[in-house]
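>>> take this sequence and fold it.
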Amino acid sequence: FNEEALKETTKGGWIAIVQHYFVTAWIPDANSTNHLMTRANKEKGEYFIGFTSPDMVVNAGMQNSISAKLYAGPKIQDELAKLSTGLELTVDYGFLWFISQFLFWVLQLLHGFLGNWGWSIVFLTLFVKLAFFHLSATSYKSMANMRRVMPEMQRIKEQYGTDRQKMSMAMMELYQKEKINPVAGCLPILVQMPVFLALYWTLMESVELRHAPWLLWITDLAAMDKYFVLPLIMGVTMYIQQLLNPQPTDPMQAKVLKIMPIVFTVFMLWFPSGLVLYWVVNNVLSIAQQWVITRQIEGAAAKK
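Prediction:
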């Protein structure tokens, strides 16, 4: 709410109170002209938003009517879009909504074929990984090459000690000799981040996952895993990924990386199981791709 009360004249429109998976919306007739107003008393924690229709005079013996709709229910986008233009936007996907909308459309399409939201998440994750297969391969190749020259990098660090300038020059010479770009592993990841963030919000905001079962003990993809199996698997897969990555030469960075799987596992304990399922599948696919690429590069280097 703004500091000053809002007073606008609008044709049609709607007002809504939004919860996570639910919305209550007042929807006047699309052809009616109404006054939108807001009031706020922040000290008392009181907020008001509403419509007022134009004054209507009903003469004796005459009648008139005002039509409006009241919706109170789940935020199902298709149903909300039918009620009023833009009402489906109460499903808040954040600033990457245009990507999230497309991902949700694909998720719905998969559900139409598979009939299970859990398997739809699995296959959506697979399709996203396939879409970024070549970008991920570039990143993993860079990491594998960095891992291959780690012994030489450690030797340079020990040789020059605190002489940062000479150590940096020696590192650059090593990169040029081995044809390694130290930032090549980061750029593909940055390109993929908007899609991964959009997919996160897609899974967090979709009411369709509420009370939707997957298999075995996962009976609600919108609720936390009550036995913590998926978060623990996620932590293990994250640790395996770290083993495949080049290890930092700085002891402090190495310690921080070691505790990251534990920290993320604790965070994921209370996350919706559908979201954790996405992370698990994504990590497993990443491990498989990275392991193959790492073995190929290390095998080629051993033959030289």
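>>> okay, CA-based contacts and neighbour counts for the rest of this
Fine.
>>> contact partners for the spatially most central residue of the chain?
Residue closest to the mean C-alpha point of the chain, counted by C-alpha atoms, centre = their mean, is Tyr200 at 1.9 Å. With contacts defined as C-alpha atoms under 8 Å, 6 or more residues apart in numbering, the neighbours of Tyr200 are Leu275.
>>> neighbours of Asp67, how many?
To be clear, residue 67 is Ser; Asp isn't right here. 9 (other C-alpha atoms under 10 Å).
>>> that one reaches Asp29, doesn't it?
Yes - using C-alpha atoms under 8 Å, Ser67 is in contact with Asp29, at 5.8 Å.
>>> just the element for the residue nearest to the centre of the chain, please.
helix 187-205 (DSSP states H and E).
>>> so what does the following helix or strand past that helix touch, helix or strand wise?
As assigned by DSSP H and E, the chain's next helix or strand after helix 187-205 is helix 229-244. Helix 229-244 sits against helix 251-268, helix 273-303, with contacts defined as 3 or more C-alpha pairs under 8 Å, 6 or more residues apart in numbering; DSSP states H and E.
>>> pretty sure Glu4 sits in a helix.
No - counting by DSSP: H, G, I helix; E, B strand; the rest coil, Glu4 is not part of a helix but coil.
>>> burial check on it, number of neighbours?
9.
>>> and for the one 10 residues further on?
Using other C-alpha under 10 Å, Trp14 has 23 neighbouring residues.
>>> contact partners for it?
25-28, 84, 87.
>>> please repeat the previous calculation with a cut-off of 6 Å.
26-27 (C-alpha atoms under 6 Å, 6 or more residues apart in numbering).
>>> could you check how far it is from Met238?
Computed as C-alpha to C-alpha, to the nearest Å, the Trp14 to Met238 distance reads 45 Å.
>>> what about the helices in the stretch 1-150 of the chain?
Using DSSP state H, counting those that start in this stretch, the helices of the stretch 1-150 of the chain run over 77-83, 97-114, 117-131, 133-148, 150-160.
>>> could you dump the ones you listed into JSON lines with distance to Leu36 and mean neighbour count added?
As requested, the helices of the stretch 1-150 of the chain are exported to JSON lines (distance: least, C-alpha to C-alpha, whole Å; neighbours: other C-alpha atoms under 10 Å):
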{"stretch": "helix 77-83", "distance to Leu36": "19", "mean neighbour count": "15"}
{"stretch": "helix 97-114", "distance to Leu36": "26", "mean neighbour count": "16"}
{"stretch": "helix 117-131", "distance to Leu36": "39", "mean neighbour count": "19"}
{"stretch": "helix 133-148", "distance to Leu36": "49", "mean neighbour count": "20"}
{"stretch": "helix 150-160", "distance to Leu36": "64", "mean neighbour count": "14"}
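>>> could you also give me the structure for this next sequence, so I can compare it with the first?
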Amino acid sequence: MDDQNKNLILATALSFLVILVWFVLFPPPETAPTDPNAPITATEGQPTASTPSADAPASTAGAAATGTETAETPDAPRLDIETPSLTGTVSLQGGRIDELLLKNYRETIDPASDIVRLLSPVGGETPYYALYGWAPGAGLTIDDVPGANTLWQVESGETLTPDSPVTLVWDNGAGLIFRRELSVDEDFMFSVRQSVENTGEATVSLAPYGILARHGRPDDLKNFFILHEGLIGMADGTLSEIDYDDVEEYEFNPREGAPAEVTQVNDNGWIGFTDHYWMTTLIPEQGNPFKAVSKYDPQRGIFQTETVQATRSLAPGETSVAETRLFAGAKEWATIRNYENEEGVQGFLDSIDWGWFFFLTKPIFAVLHWLNALIGNMGWAIIGLTLLIKVVLLPLAYKSYVSMAKMKELQPEMEKIKESAGDDRQKLQQEMMALYKKEKVNPASGCLPILLQIPIFFSLYKVIFVTLELRHAPWIGWINDLSAPDPSSLYNLWGVFPWPAPEPGSILALIFIGILPLCLGVSMWLQQKLNPSPTDPTQKMIFAWMPWVFMFMLGSFASGLVVYWIANNVITFTQQYLIMRSQGYKPDVFGNIMSGFKRDKAAPDTGKKK
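Below is the predicted model:
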């Protein structure tokens, strides 16, 4: 590995350090708090249809809607939701799905902590809910259709379960009867079947819509560059990820009555909000056109996504039906994949943020998921995945380690060439190339496995950081959450002393590292002792300090990632040690540290110079 390649590795490491320091010193700005209990208006959740034609694409024009503002009525009747995965209620005021908790997930690793709350009604700390209705078109006004505050009646059903749907009904008193049938599966998918029956004497037009409204940003927003949190949507195979900052910068849209962005979806698509581990998504009936709308109310700080289906004409005596689904739950890989493969939600697996290296992160997680199912522990699955990766790269690694061993042996001759060449860089390069050619050594081959490890490392980092399956996943002993940093600390001598460890993310936590980061530093140091050391004194000093710098840098990283890196270092060290021994070299790691290794006198003579 020549100086140029060492400089490349050094530059990569230093760049990584600069990025880390930047995010510590200059974290993203926090958003000013907004009033979460601002009242719901008629315009919120009630776009108006603009085209009476039954086959014309739907559009929204919130500026045409009128009505009085009203907040959630405290004593509004509710229907219970009970499934193996969810619990919550549906408010009959607006027919909103506005209270939803995830039974199988808790806020912390404490078994007594609260279960995760996904949706909350107006009046709570963070209102977040789903609305459905019909936008009025020709022959109708805003008062003729159900809105955000319409009080529905229960026509059938008592509790919404996977085996018992419920049906709501509302008669506008002017010839239109609206029904809304709600059903839910055993995971996180709701089905909403809206129908309207025209018992009047005039033809009307209207368009079915669905809305997700979120008052303010989520409290646990990470604001980390590796993770997307915000609006997400799929439109005819094109994925869009929009940050909250970008939504707030939308220009005013006169047709929407608010800053908004409208996308025409011709065939398949969905839109909603994604958090780190949870998601809500509106999924209109696939195969039919609709408009996907994202908007922001700057006055009340409300983010909103809409799906508005085609406007339809309804003659007297006719009934029109619109189907929509709502995903509201955890981003479980197997569950979301089933919705995509078995239930036709196109591109739904892309709702998990796989990143730029999706061609690596997707298969890496698929293998990790399979190993976890086989072994039953995500920590050992990470180690198993590391072993599989090393086996795949073994042929390349073998050539690399052999080349590195030869380069180590040639270092005395390389030093002589540098001394004789002096400051003549051209002569130095020519004589070095002649030496490489004579000894049949490729200095770049030693760097290739390292370069391949960089995208694999970042891909696994991405997988460990974004996937739900690592959340609260235990490994051994004190490691009870692989998605969190090592909770042990030198501050209390890793649990020997009675006082608690520093809070994760604090300065003390970065200084007083845990057991895993310490093991990482030692494993990096051991691996480094088998590699040719730089001849330049400055580079030599930097490389000597690098394991310990990385030890402190990665102390606050997810434990799963540190476990991977330790396993990778240990396996790499073992491979390299055995390959060097097979080539007639005896690494002397714990002897003369500065010499690196010595020739094994008992090994067969290869004809090489010492």
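>>> mind checking the TM-score on these two?
Once superposed, the chains reach a TM-score of 0.88 (TM-score structural alignment, normalised by the length of the first structure), with 304 aligned residues with a C-alpha RMSD of 2.8 Å.
>>> want to throw the helices of the stretch 1-150 of the first structure into CSV with distance to Gln253 of the first structure?
Below are these laid out as CSV (distance: least, C-alpha to C-alpha, whole Å):
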stretch, distance to Gln253 of the first structure
helix 77-83, 44
helix 97-114, 34
helix 117-131, 28
helix 133-148, 16
helix 150-160, 15
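>>> nearest to Asn59 of the first structure, out of the ones you listed?
Closest of these to Asn59 of the first structure is helix 77-83, at 32.2 Å (criterion: C-alpha to C-alpha).
>>> which residues touch the closest one?
87-88.
>>> mean deviation, the longest strand belonging to the first structure versus the second structure?
Counting by DSSP state E, the longest strand found in the first structure is strand 33-41. Here the mean offset of strand 33-41 of the first structure against the second structure after fitting is 3.6 Å, by mean C-alpha distance after the TM-score superposition for the first structure.
>>> just checking, what packs against that strand?
Strand 33-41 of the first structure is packed against strand 7-11, strand 46-52, with contacts defined by 3 or more C-alpha pairs under 6 Å, 6 or more residues apart in numbering; DSSP states H and E.
>>> report the buried residues of it.
33-36, 38-40 (16 or more other C-alpha atoms under 10 Å).
>>> can you name the two of the residues you listed that are farthest apart?
Distance extremes for the buried residues of strand 33-41 of the first structure: the farthest pair is Thr33 and Ala40 at 23.6 Å, using C-alpha to C-alpha.
>>> the aligned residue in the second structure for Arg147 of the first structure: what's it in contact with?
For Arg147 of the first structure, the aligned position in the second structure is occupied by Lys408, per TM-score structural alignment. Contacts of Lys408 of the second structure were listed using C-alpha under 6 Å, 6+ apart, and they are Pro532.
>>> go again with 8 Å.
531-532.
>>> how near is it to Leu385 of the second structure?
Lys408 of the second structure sits 31 Å away from Leu385 of the second structure, going by C-alpha to C-alpha.
>>> that older thread, got the buried residues for the helix holding Tyr200 of the first structure?
188-189, 192, 195-196, 198-205.
>>> quick one: average offset of that helix versus the second structure, please.
For helix 187-205 of the first structure, the mean distance to aligned residues of the second structure following superposition is 3.4 Å (mean C-alpha distance after the TM-score superposition for the first structure).
>>> tilt between that helix and helix 273-303?
Interaxial angle, helix 187-205 of the first structure versus helix 273-303 (axes from the mean of the first three to the mean of the last three C-alpha atoms, to 10 degrees): 160 degrees.
>>> now helix 187-205 of the first structure against helix 97-114, angle please.
Angle, helix 187-205 of the first structure to helix 97-114, by the same axes, to 10 degrees: 70 degrees.
>>> what is the distance between stretch 280-298 of the first structure and the centre of its chain?
When distances are taken as C-alpha atoms, centre = their mean, to the nearest Å, stretch 280-298 of the first structure is centred 22 Å away from the chain's centroid.
>>> can you pull the buried residues of that stretch?
Within stretch 280-298 of the first structure, judged by 16+ other C-alpha under 10 Å, the buried ones are 280-287, 289-291, 293-294.
>>> go on, stretch 542-550 of the second structure?
Result for stretch 542-550 of the second structure [16+ other C-alpha under 10 Å]: buried residues 543-544, 546-548, 550.
>>> what stretch of the first structure does stretch 371-382 of the second structure fall on?
Using TM-score structural alignment, stretch 371-382 of the second structure pairs with 110-121 in the first structure.
>>> stretch 86-93 of the second structure now?
The aligned range for stretch 86-93 of the second structure is empty, by TM-score structural alignment.
>>> next: stretch 429-448 of the second structure.
With TM-score structural alignment as the criterion, stretch 429-448 of the second structure aligns to 168-187.
>>> what lies in contact with that stretch?
Residues outside stretch 168-187 of the first structure that contact it (C-alpha under 8 Å, 6+ apart) are 138-143, 145-146, 153, 156.
>>> make it 7 Å
For stretch 168-187 of the first structure, the surrounding residues in contact (C-alpha atoms under 7 Å, 6 or more residues apart in numbering) are 138-140, 142-143, 145, 153, 156.
>>> return the set of buried residues in it.
170-171, 174-175, 180, 185.
>>> now do stretch 338-358 of the second structure
The neighbour-count criterion (16+ other C-alpha under 10 Å) identifies 339-340, 345-355 as the buried residues of stretch 338-358 of the second structure.
>>> of the residues you listed, closest to Pro259 of the second structure?
Nearest to Pro259 of the second structure among those: Ser351, at 24.3 Å, using C-alpha to C-alpha.
>>> aligned partner of the closest one in the first structure?
Under the alignment (TM-score structural alignment), Ser351 of the second structure pairs with Thr90 in the first structure.
>>> wait, Gly514 of the second structure touches Pro485, no?
No - contact between Gly514 of the second structure and Pro485 fails when scored by C-alpha atoms under 7 Å: they sit 8.7 Å apart.
>>> hmm, back to that, which one of the buried residues of stretch 280-298 of the first structure is nearest Gln101 of the first structure?
Asn282 (20.0 Å).
>>> which residue in the second structure aligns with that closest one?
In the second structure, the residue paired with Asn282 of the first structure is Asn568, using TM-score structural alignment.
>>> Asp80 of the second structure: what secondary structure?
Under three-state DSSP, Asp80 of the second structure falls in the strand class.
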